[in-house]
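Asker: pasting the sequence and the predicted model now:
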Amino acid sequence: MTERTPQHAVVIASGGLDSTTVAYLLASRGSQVSLLSFDYGQRHRKELASAARIAEQLGAAHEIVDLTGVGRLLGGSALTDSSIAVPDGHYSDESMRITVVPNRNMILLSVAVGAAVAAKADAVAFGAHAGDHTVYPDCRPEFFTQMSKTIRAANEDLLADGFELLAPFLDASKADIVRTAAGLNVPFGLTWSCYKGGAVHCGSCGTCSERREAFAVAAITDPTEYSEPHEVTR
């Protein structure tokens, strides 16, 4: 993250560990944060309730944008098509590519930037991190750079002074995020990662596997309840 602390940041909030830590980090630096969540028909929309609880903890404004109509057009992903099973495994596995939702971050960021311009906020932030780079093209540095340019081109003379697109963990590992979150007293138990969207985290899908590994590598106790407990060996 740059040294400048935004006055008001719109944070794309999934209810997961990464975006929650982004919100807590900005709030800890004195920024006003507004959380923006999206219902795009994801099978794990349970995450939206987590985002609402996190906003309440932060005392932050929170909006849920209904993109279910758009989500119906984004077929072929295990996250939006109930006929496709969510694969188990690690993010580095080729099978995880079935969880890509076409153009998701471009869509979400476009809406968030529009909301930020309307609210005269001077930043939009999202939780992309280095662990996402293998599978998700819209979480890579190249996308971040090009999206930052597109935002400026599309909103000439509309952006607040010093406006920035922020992805403070773009080059950080998931374990780095867990360590940062622990230092910020992020309520781990309120965050939701599992793509399967059951009563508790499944413990075996890509996001659960990554979450478990991150806590283990960071040497921080994982309070998450998993339906399939096992020892992390990676």
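Answerer: Looks like it came in fine. Numbering: from 1, shown residues only.
Asker: C-alpha from now on. contacts and neighbour counts both.
Answerer: Noted.
Asker: ok, now which ones touch residue 7?
Answerer: 30, 31, 32, 121, 122 (C-alpha atoms under 8 Å, 6 or more residues apart in numbering).
Asker: most neighbours, which of those residues?
Answerer: In terms of neighbours by other C-alpha atoms under 10 Å, the contacts of residue 7 top out with residue 121 at 24 neighbours.
Asker: just after the lengthiest strand in the chain, pick out the following helix or strand.
Answerer: In the chain, assigned by DSSP state E, the strand with the most residues is strand 32-39. Helices and strands here follow DSSP states H and E; after strand 32-39, the next one along the chain is helix 46-58.
Asker: measure the residue with the largest distance to the centre of the chain to residue 172 for me?
Answerer: Checked against the mean C-alpha position of the chain, the extreme residue using C-alpha atoms, centre = their mean is residue 157, at a distance of 28.4 Å. Residue 157 sits 32 Å away from residue 172, taking C-alpha to C-alpha, to the nearest Å as the criterion.
Asker: before we go on, here's another structure to hold up against the first:
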Amino acid sequence: MSQKVVVIFSGGMDSFTVLNLAVKQGLEVFSLSFDYGQRHKKELDYADRACKTLNVHHKIVDISAINQLIGGSSLTSDIDVAEGHYEEQSMKSTVVPNRNMILLSMAVGYAVSIEANQVYYGAHSGDHAIYPDCRPEFVHKMNDVCAIANYEAVEIVTPYLEVSKTAILTAGLAMGLDYNQTWTCYNGREKACGKCGACQERLEAFSENGVSDPLDYEG
């Protein structure tokens, strides 16, 4: 039997690449998506379709009630999403307090329950500037905790932790992945805005790879 792993899958291009990498490695993938009240809930529709295409196990879990405790982010509260690159201080408004620790904790619990010993997620170097819960030191400490939090140790796996989104896209294109199956924009409108940090970093990655982004953008 193949090894079971849990992949946290938002529906975005980073976790889409991680998901496909795990599948291509011959692992038995259990994909896990979260509705945490994000304004770009549209990403969950993309996640669902991608998992059906890959024929992998998929759960979408509604944890939106946590917004009673962790408001204040432009992704979950009535605050405009800032425009500009991730390096800009204004993009800190998109930080959801403790999000990845919460999501990883639930994913680890799921892994223990299905006898999987790894949880994959798509943190990368482009996130390090403003997202503390995507930095190497966070991942390393989470691994320390997840080794002792249950009777069964679970490893947090971040294949692209030290590389850029451009490099992730390069790897995905080499795998023949179709990024029209992903949603990145923090605004969940009909088309991607092209102006938020998520869109700008995505467009930059495609430009640096010398290919066109297949997603539709406003304007």
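Answerer: That came through, no problem. Just so you know, these numbers come straight off a predicted model, no measurement behind them.
Asker: TM-score for the pair, please.
Answerer: Put the two chains on top of each other and the TM-score (TM-score structural alignment, normalised by the length of structure 2) is 0.97; 218 aligned residues with a C-alpha RMSD of 1.1 Å.
Asker: next one: the longest strand of structure 1 to chain centre, how far?
Answerer: Relative to the chain's own centre, strand 32-39 of structure 1 is displaced by 11 Å; criterion: C-alpha atoms, centre = their mean, to the nearest Å.
Asker: after superposition, how close is that strand to structure 2?
Answerer: Superposed on structure 2, strand 32-39 of structure 1 shows a mean distance of 0.7 Å to its aligned residues (mean C-alpha distance after the TM-score superposition for structure 1).
Asker: which residues in structure 2 does that strand match up with?
Answerer: The alignment of strand 32-39 of structure 1 onto structure 2 (TM-score structural alignment) spans residues 28-35.
Asker: can you tell me what sits against the matching stretch?
Answerer: For stretch 28-35 of structure 2, contacts defined as C-alpha under 8 Å, 6+ apart pick out 2-11, 19, 22-23, 41, 44, 47, 51, 56-64, 103, 107.
Asker: then stretch 106-122 of structure 1?
Answerer: Outside of stretch 106-122 of structure 1, the residues within contact range by C-alpha under 8 Å, 6+ apart are 6-12, 36, 38, 123-124, 138, 147, 151, 158-164.
Asker: make TSV from the contacts of residue 7 of structure 1 and add distance to residue 143 of structure 1 to it.
Answerer: Shown next, in TSV, are these (distance: C-alpha to C-alpha, whole Å):
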residue	distance to residue 143 of structure 1
30	28
31	25
32	26
121	22
122	20
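Asker: now do the helices in structure 1.
Answerer: 17-28, 46-58, 68-71, 104-119, 141-154, 174-183, 206-218 (DSSP state H).
Asker: which positions in the longest one come out as buried?
Answerer: Looking back up the chat, that one is helix 104-119 of structure 1. For helix 104-119 of structure 1, burial by neighbour count (16 or more other C-alpha atoms under 10 Å) applies to 104, 105, 108, 109, 110, 111, 112, 113, 114, 116, 117.
Asker: next: the shortest one.
Answerer: Within helix 68-71 of structure 1, the residues that qualify as buried are residue 71, counting by 16+ other C-alpha under 10 Å.
Asker: what of the first one?
Answerer: Burial within helix 17-28 of structure 1, assessed by neighbour count using 16+ other C-alpha under 10 Å, is assigned to 17, 18, 19, 20, 21, 22, 23, 24, 25, 26, 27.
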